[in-house]
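**Student:** what's the 3D shape of this:
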Amino acid sequence: MKLLADTEPLRNRDYRRLWTTNIVTVIGAQLSVVAVPQQIFQITGSSGYVGLAGLFGLVPLVVFGLWGGALADVMDVVDLIAMVFGMPRALFPQIAHETFHDPAEGGVALGLLFAAIAAGSVLGGVFSGWIPRVRRQGLAVIVCIALWGVAMVGFGLAVGLAGHVFGLGVWLWIAVVFLALGGAVDMVSAALRTAMLLTVSTDEMRGRLQGVFIVVVAGGPRIGDVAHGFAAASMGTAVAAAGGGVLVVIAVALAALAFPAFVRYRVARAHSAVLAN
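**Tutor:** The predicted structure is shown next:
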């Protein structure tokens, strides 16, 4: 069974240019994802304000993302569950400073927390050669989102137990591992969701669906920033992170029951064989 990612598309010059420019864009975007929350936390000392900043970034994203029209489907509902309830990134500056004793301006712990999910995604992408062989894509997406929730529960527990039994450094790495696990399963989920979206949508609706998809994937975490920020202000960072993971598991189970057609979604055997080869 093929294990490593398929690099065949990179042989196409146009795709290679698109892929390369996208890397530059993502690097710039991720710099702001780290710098802005850290600066706001340093100024205010509140994860609530860190989360609130995401709300302001959501408005232009929704407006321009839905510029061509709006059409939501069950896939967007499933996406939104993980993105809103289970993305604790607004808590990273507070966790790094208060739990792992980073300096107020940020340090190693902050960098590790922000890099962990991305590192997991990279590993998940590198070893994604098996994904085209998945036929029950709907069920696979449900499982991946549930695993994301479990990973966030583990992350929250690691934060809550930091300093107990083991040293802070050990719990920091345990937290990083759980975040990386979440990033890996999220990458698998994203690959399957994108394949499903492009397969089932018609040429006329594909652009609009892609716009909604982008709004959900990029906008969901911003709503999650707000929810986690204010939850941490009242319950603490560990409870907010772990509780968000629990909500993901519960909500995705309810979504699976509410939308059985999504769970039953399969790729035709012939189409799956073409993708695998």
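
**Student:** From here on, just use CA atoms for contacts and neighbour counts.
**Tutor:** OK.

**Student:** gap between A151 and A256?
**Tutor:** 19 Å (C-alpha to C-alpha, to the nearest Å).

**Student:** Am I right that A232 is in contact with R89?
**Tutor:** No: A232 is beyond contact range of R89, at 11.7 Å (criterion: C-alpha atoms under 8 Å).

**Student:** neighbour-wise, which of those two wins?
**Tutor:** Taking other C-alpha atoms under 10 Å, A232 and R89 do not tie; R89 has more neighbours (25 against 21).

**Student:** And the helices in the stretch 151-277 of the chain?
**Tutor:** Shown for the stretch 151-277 of the chain, the helices assigned by DSSP state H, counting those that start in this stretch span residues 168-200, 203-235, 237-258, 260-264, 269-276.

**Student:** Please give the structure of this sequence too, so both can be compared:
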Amino acid sequence: MDIRPLRCRDFRILMTSGVVTMFGSFITIVAVPYQIMRLTDSYLAVGAIGVVELVPMVLGGLWGGALADAMDRRRVIVLCEIGMAVLAAGLLVNALLPDPAFWPLYICAGGIAALDGLQRPSLNALIPRLMKRDEMAAANAIQGMRWQIGSIAGPALGGLLVTQVGIAAAYAVDLATFVVSFVLLAWLRPAPAPPGAERPSIKGIVVGVRYAFSRQELMGTYVVDIAAMFFAMPMALFPFVADDLRSPSSLGLFYAATSVGALAISLTSGWVRHVHRHGTAVLIAAGVWGAAVVGFGLASDVATALVFLVVAGAADMVSGLFRQTMWNQTIPDELRGRLAGIELLSFSIGPTLGQMRAGGMAAAIGLRGSIVSGGLLCVGACGALARVLPRFTAYDERTSPHGRAETTEPVQPADPGQL
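**Tutor:** Predicted structure coming up:
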């Protein structure tokens, strides 16, 4: 694994803070639906969490992109971290009440999603300022590893806490992680807006959208990911597959398997710097994701199903690495925040619509038919997109005219007391 990015002080701070926060956030991802289930005993009430979170995250991401291009990115990151800590404290207080209410869970979950959307563009836009062009892929791999560690360990501990210790304990751990993360982030150096940055506005967001549409290679990264997730996102059907294989206890393994595959790619990612045709790499990886989902849908035993899910997770990670590298290497610094907001939109729409597609097709043609047909449609979509997006397929980082926009402003030592 290429660890050159870790030589950068601020990158180390961001990654350490991210590991801590991600760990706590995944615990809460388990705790909130579990508490709603206990309070309401309603499938609909639990499923409503996704709706409550999606809209605030999308709107927050778009506005957060505008903020990232107009304000000090460090300030945005830290203030959002404080806001999420306050909402985590709200979850804890509600859980400690003699009769906890369920409506604060929706308010806090929606608020955390909105703040996450506001914060993420600043986080994503800050990292390219810290890295050399040839370190981008390695930095993305390290970021991915941070996420995968949290997605494996967090839910496991969250499940243990909510079932064995108590829901309040889970929220208390999440709150503690936000406090630790805030202390770390306060030591980041300032990251002021580029010279001449405009105030955040709807007009500024539109400028970012127009820029994205003007570059086929960027649109390719969004469209390929949305297509892969829409056609071949099988997670909503995992409980049914576990029952179909007469192994309900394997459900947790299904959710962890894709993260295991992704983590394996992160740990062995030194090879990515030798790949320069990033668009082609994304298309191939998305096609492998679809093919692996087909294999999962056809699997007749748990072991085979897990193998295909590990392969799918690895392919998804490869796609993510090269998409992120294309964004970080070629988007001008003054637009990077707004484009990060658009990236967040693509991340949100594909999986959400994909879960709906999987459930609807399962009701219409059966469980296995939904999964297998989705994987085949994903592979077909990748082939079609390769033909209709020739500049995306031909993209080569060595010859791209969109070079990385270097920052010229001096970096000053951070004052932890000044936010």
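
**Student:** re earlier: of the helices of the stretch 151-277 of the first structure, which is nearest Q137 of the first structure?
**Tutor:** The minimum distance between Q137 of the first structure and the helices of the stretch 151-277 of the first structure falls on helix 168-200, with 6.3 Å, by C-alpha to C-alpha.

**Student:** Distance from the closest one to the middle of the chain?
**Tutor:** 6 Å (C-alpha atoms, centre = their mean, to the nearest Å).

**Student:** same deal with stretch 32-49 of the second structure?
**Tutor:** Counting by C-alpha atoms, centre = their mean, stretch 32-49 of the second structure comes out at 23 Å from the chain centroid.

**Student:** Pull out the buried residues from it.
**Tutor:** Buried residues in stretch 32-49 of the second structure, counted by 16 or more other C-alpha atoms under 10 Å: 32-37, 46, 49.

**Student:** Secondary structure and distance to G158 of the second structure added to these, as TSV?
**Tutor:** As requested, the buried residues of stretch 32-49 of the second structure are arranged in TSV below (DSSP: H, G, I helix; E, B strand; the rest coil; distance: C-alpha to C-alpha, whole Å):
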residue	secondary structure	distance to G158 of the second structure
V32	helix	10
P33	helix	11
Y34	helix	10
Q35	helix	12
I36	helix	15
M37	helix	15
V46	helix	17
I49	helix	17
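
**Student:** need those residues in a markdown table with distance to F322 of the second structure, can you?
**Tutor:** Below are the buried residues of stretch 32-49 of the second structure laid out as a markdown table (distance: C-alpha to C-alpha, whole Å):
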| residue | distance to F322 of the second structure |
| --- | --- |
| V32 | 33 |
| P33 | 33 |
| Y34 | 35 |
| Q35 | 38 |
| I36 | 38 |
| M37 | 39 |
| V46 | 34 |
| I49 | 31 |
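
**Student:** Just the closest of these to V275 of the second structure, please.
**Tutor:** I49 (39.5 Å).

**Student:** what helix or strand is the closest residue to that closest one other than its chain neighbours on?
**Tutor:** Nearest residue to I49 of the second structure, sequence neighbours excluded (C-alpha to C-alpha, 6 or more residues apart in numbering): Y106, at 6.7 Å. Assessed by DSSP states H and E, Y106 of the second structure sits inside helix 103-130.

**Student:** which bit of the first structure covers that helix?
**Tutor:** On the first structure, no counterpart of helix 103-130 of the second structure exists by TM-score structural alignment.

**Student:** Which SSE is immediately downstream of that helix?
**Tutor:** helix 136-160.

**Student:** tell me which residues of the next helix or strand after that next one are tucked away?
**Tutor:** Where DSSP H and E defines the elements, the next helix or strand beyond helix 136-160 of the second structure is helix 167-185. Neighbour-count burial for helix 167-185 of the second structure, with 16+ other C-alpha under 10 Å as criterion, is recorded at 167-179, 181-182, 184-185.

**Student:** Run through the residues that contact the residue mapped onto G337 of the second structure from the first structure.
**Tutor:** Taking TM-score structural alignment, the alignment pairs G337 of the second structure with G207 from the first structure. Contact partners of G207 of the first structure, counting by C-alpha atoms under 8 Å, 6 or more residues apart in numbering, are G68.

**Student:** SS state for the closest residue to I342 of the second structure other than its chain neighbours?
**Tutor:** Excluding the flanking residues, the one nearest I342 of the second structure by C-alpha to C-alpha, 6+ apart is L62, at 6.4 Å. Three-state call for L62 of the second structure (DSSP: H, G, I helix; E, B strand; the rest coil): helix.

**Student:** any idea how far Q119 of the second structure is from L62 of the second structure?
**Tutor:** L62 of the second structure is 11 Å from Q119 of the second structure, by C-alpha to C-alpha.

**Student:** What's the separation between the closest residue to P37 of the first structure other than its chain neighbours and V26 of the first structure?
**Tutor:** Leaving out its chain neighbours, the residue that sits closest to P37 of the first structure by C-alpha to C-alpha, 6+ apart is V50, at 5.3 Å. For V50 of the first structure, the distance to V26 of the first structure equals 21 Å [C-alpha to C-alpha].

**Student:** go on, G138 of the first structure?
**Tutor:** 28 Å.

**Student:** higher neighbour count, the two?
**Tutor:** More crowded of G138 of the first structure and V26, by other C-alpha under 10 Å: G138, with 23 against 10.

**Student:** All good on my end, thank you.
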